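Colleague: Provided below for reference: sequence and predicted model.
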Amino acid sequence: MTDLDTELEAAAFRRLLEHLRTRTDVQNIDLMISGGFCRNCLADWYREAAATRGIELDKDAARERIYGEPFAQWKAKYQPEATPEQLAAFAAAQKKHT
């Protein structure tokens, strides 16, 4: 991997974060159903990447990096309770991919 590859991947990641921050209508459960990952997964992956470089980052700090604000604040503003339909679709998706 070249420095250019890393720069382009970083730019694409920043664009993904920007997109997810503006698409507050797309719930994490919807992302999990359709894509098998959500904003919290991205935060976990970010934290794991930091750990491989000897950087200790707690879950809240990683989530704030992904959400652009503290997770509790984002959740209160944008994340309603999952509907029964979403929960059923999530359970079906979990069965399909495990």
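Modeller: Alright, I've got the coordinates. No experiment lies behind these values; they were computed from the predicted model shown. Numbers count the residues shown, from 1 in each chain.
Colleague: from here on, contacts and neighbour counts on C-alpha atoms
Modeller: Fine.
Colleague: what's in contact with whatever helix or strand residue 86 lives in?
Modeller: If you go by DSSP states H and E, residue 86 is part of helix 84-97. The contact list for helix 84-97 (CA atoms under 8 Å, 6 or more residues apart in numbering) reads 29, 30, 32, 33, 34.
Colleague: What are the buried residues along that helix?
Modeller: 89, 90, 93 (16 or more other CA atoms under 10 Å).
Colleague: Can you give me the separation between the most centrally placed residue in the chain and residue 5?
Modeller: Closest to where the C-alpha atoms of the chain average out (CA atoms, centre = their mean) is residue 39, at 1.4 Å. Per CA to CA, to the nearest Å, residue 39 is found 23 Å from residue 5.
Colleague: Second structure for comparison follows:
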Amino acid sequence: MQLSHEQQRDFEAAAFRRLLTHLRERTDVQNIDLMNLAGFCRNCLSNWYRDAADEAGIALSKEESREIVYGMPYDEWRERYQREASADQKAAFQDNRPKDH
């Protein structure tokens, strides 16, 4: 099957929106867990979103892109849902962390 450029873009956008919804619902999954298992987290997504905006010539702040991904201001999300990482989580992060973080 051959998708048009517009179809591919629309399907990718729909998948991204579904991913955001899923991550917003799964507040029990911490960013460090995502980083340790998948090598990216909500903050990575917000950085990639901001990079795409920058490429399109649209200025988007770090805080604005994080609010898009988290569905609320980042500081509010952290206060509500972020827990202190365990020693094991921190050690795994040091072992698995991408070089650009």
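Modeller: Everything's here; your move. Source: prediction; values computed, not measured.
Colleague: which one among the contacts of helix 84-97 of the first structure gets closest to residue 10 of the first structure?
Modeller: residue 32 (22.6 Å; CA to CA).
Colleague: number of nearby residues for the equivalent of the closest one over in the second structure?
Modeller: When the second structure is aligned by TM-score structural alignment, residue 32 of the first structure is paired with residue 35. Using other CA atoms under 10 Å, residue 35 of the second structure has 20 other residues around it.
Colleague: in what helix or strand does residue 35 of the second structure lie?
Modeller: Residue 35 of the second structure belongs to helix 31-38, assigned by DSSP H and E.
Colleague: Counting by contacts, list what the following helix or strand past that helix packs against.
Modeller: Where DSSP H and E defines the elements, the next helix or strand beyond helix 31-38 of the second structure is helix 42-55. Contacts defined by 3 or more CA pairs under 8 Å, 6 or more residues apart in numbering; DSSP states H and E place helix 42-55 of the second structure against helix 62-70.
Colleague: so where in the first structure does the helix it packs on end up aligned?
Modeller: Going by TM-score structural alignment: helix 62-70 of the second structure matches residues 59-67.
Colleague: Give me the mean deviation of that stretch from the second structure.
Modeller: Its matched residues in the second structure lie on average 0.1 Å from stretch 59-67 of the first structure after superposition (mean CA distance after the TM-score superposition for the first structure).
Colleague: The match of residue 32 of the first structure: what's its closest spatial neighbour, skipping adjacent residues?
Modeller: residue 41 (5.5 Å; CA to CA, 6 or more residues apart in numbering).
Colleague: Now name the helix or strand holding whatever residue of the second structure lines up with residue 16 of the first structure.
Modeller: Aligning on TM-score structural alignment places residue 16 of the first structure opposite residue 19 in the second structure. Element membership for residue 19 of the second structure (DSSP H and E) is helix 5-25.
Colleague: Residues contacting that helix, please?
Modeller: In contact with helix 5-25 of the second structure (CA under 8 Å, 6+ apart) are residues 29, 42, 69, 70, 71.
Colleague: Equivalent analysis for stretch 66-76 of the first structure, please.
Modeller: Contacts of stretch 66-76 of the first structure (CA under 8 Å, 6+ apart): 17, 20, 21, 39, 40, 42, 43, 60, 61, 63, 64.
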